[in-house]
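>>> Attaching a predicted model along with its sequence, questions to come.
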Amino acid sequence: MAHVALETESTLTDRFQTTVPSSVRQALRLGKKDKIKYAIQSDGSVVISRVASQESDPVIGEFLSFIARDMQTHPEKLEPLSASMRESVNTLVHGVEIDLDAPLLDEDE
């Protein structure tokens, strides 16, 4: 049998909601908007764990925010993709094959 490091309880409301006790939040390092995962074992016990948040690239996020602000501020600068630009893109990706249905490798996630 597994060693129990912490045991506590909470109550379900009429709408089947509960508050995660502060001792559990602290133990799992949970914050607002964090996600938790429930793993129900074959013996009926439940393991609750913190879902690892995906780290977003702050540089990409800032760049995309900059582009969005610039598009909103200067919509007159937006242009459709020209035929020559499409040809340039096609030249750059010529021979590159991708399978959008293929699973990602562990190092790609």
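On my side now, so go ahead. Numbering: from 1, shown residues only.

>>> use CA for all of it now, contacts and neighbours both
Fine.

>>> First-to-last residue distance for stretch 38-48?
Distance between the two ends of stretch 38-48: 5 Å, counting by C-alpha to C-alpha, to the nearest Å.

>>> I'd like the distance between Val59 and Thr73.
With C-alpha to C-alpha as the criterion, Val59 and Thr73 are 21 Å apart.

>>> Identify the single longest helix in the chain, thanks.
Determined from DSSP state H, the single longest helix within the chain is helix 58-73.

>>> After that one, which helix or strand is next?
Beyond helix 58-73 in the direction of the C-terminus, DSSP states H and E gives the next helix or strand as helix 83-93.

>>> okay, now the one to match up with it:
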Amino acid sequence: MNTAIEDDSTLTDRYQTTVPASVRRALKLKRRDRIHYTIRDNGEVVLSRAHNESSQDPVMVSFLAFLERDLREHPESIQPVTASTFAEAERLTSGIEVDLDEALTEDDDDA
């Protein structure tokens, strides 16, 4: 059975606090790490290690931001995916075999 970790800290005049050592150890936090706070409806706060944004693909992040912006600015462009859409995708990819378990070549690793 896991034992809950409980600890206290004090807010300074500038609303800053030190994360207690027991919490830093439990979350494996180091200097300059980011912390994520989730505040639940009942006032409970969940403190967790923030996701490392630098591990995200910057091209994908930019592309998704572009898509989000475009969808917000042009909602009239949103079209449903239909059976004919799938049929066209199947037509365009027919005869192409993909082995998802195949190892990448050196050239593919750099892409």
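Here it is on my side, so go on. Here the structure is a predicted model, which is why all the values come from computation and not from measurement.

>>> Need the TM-score between these chains.
For this chain pair, the superposition-based TM-score is 0.48 by TM-score structural alignment, normalised by the length of the first structure; 61 aligned residues with a C-alpha RMSD of 2.7 Å.

>>> thinking again about what came up before, what packs against the longest helix of the first structure?
The helices and strands touching helix 58-73 of the first structure, judged by 3 or more C-alpha pairs under 8 Å, 6 or more residues apart in numbering; DSSP states H and E, number zero.

>>> Tell me the buried residues in the helix or strand where Ala26 of the second structure lies?
Secondary structure from DSSP H and E places Ala26 of the second structure in helix 21-27. Applying a neighbour-count criterion of 16 or more other C-alpha atoms under 10 Å, one finds Val23 buried in helix 21-27 of the second structure.

>>> What are the buried residues along the helix or strand in which Asp109 of the second structure is found?
The secondary structure element spanning Asp109 of the second structure is helix 106-110 (assigned by DSSP H and E). By neighbour count with 16+ other C-alpha under 10 Å, helix 106-110 of the second structure contains no buried residues.

>>> Is Tyr38 of the first structure part of a helix or strand, or is it coil?
Here Tyr38 of the first structure takes the strand state, with states given by DSSP: H, G, I helix; E, B strand; the rest coil.

>>> ok now do it, which residues does it touch?
With C-alpha atoms under 8 Å, 6 or more residues apart in numbering as the criterion, the residues that contact Tyr38 of the first structure are Val46, Val47, Ile48, Ser49.

>>> What helices and strands are in contact with the one helix or strand the last one maps to?
Per DSSP H and E: Ser49 of the first structure is located in strand 46-50. Under the contact criterion of 3+ C-alpha pairs under 8 Å, 6+ apart, the helices and strands touching strand 46-50 of the first structure comprise strand 36-40.
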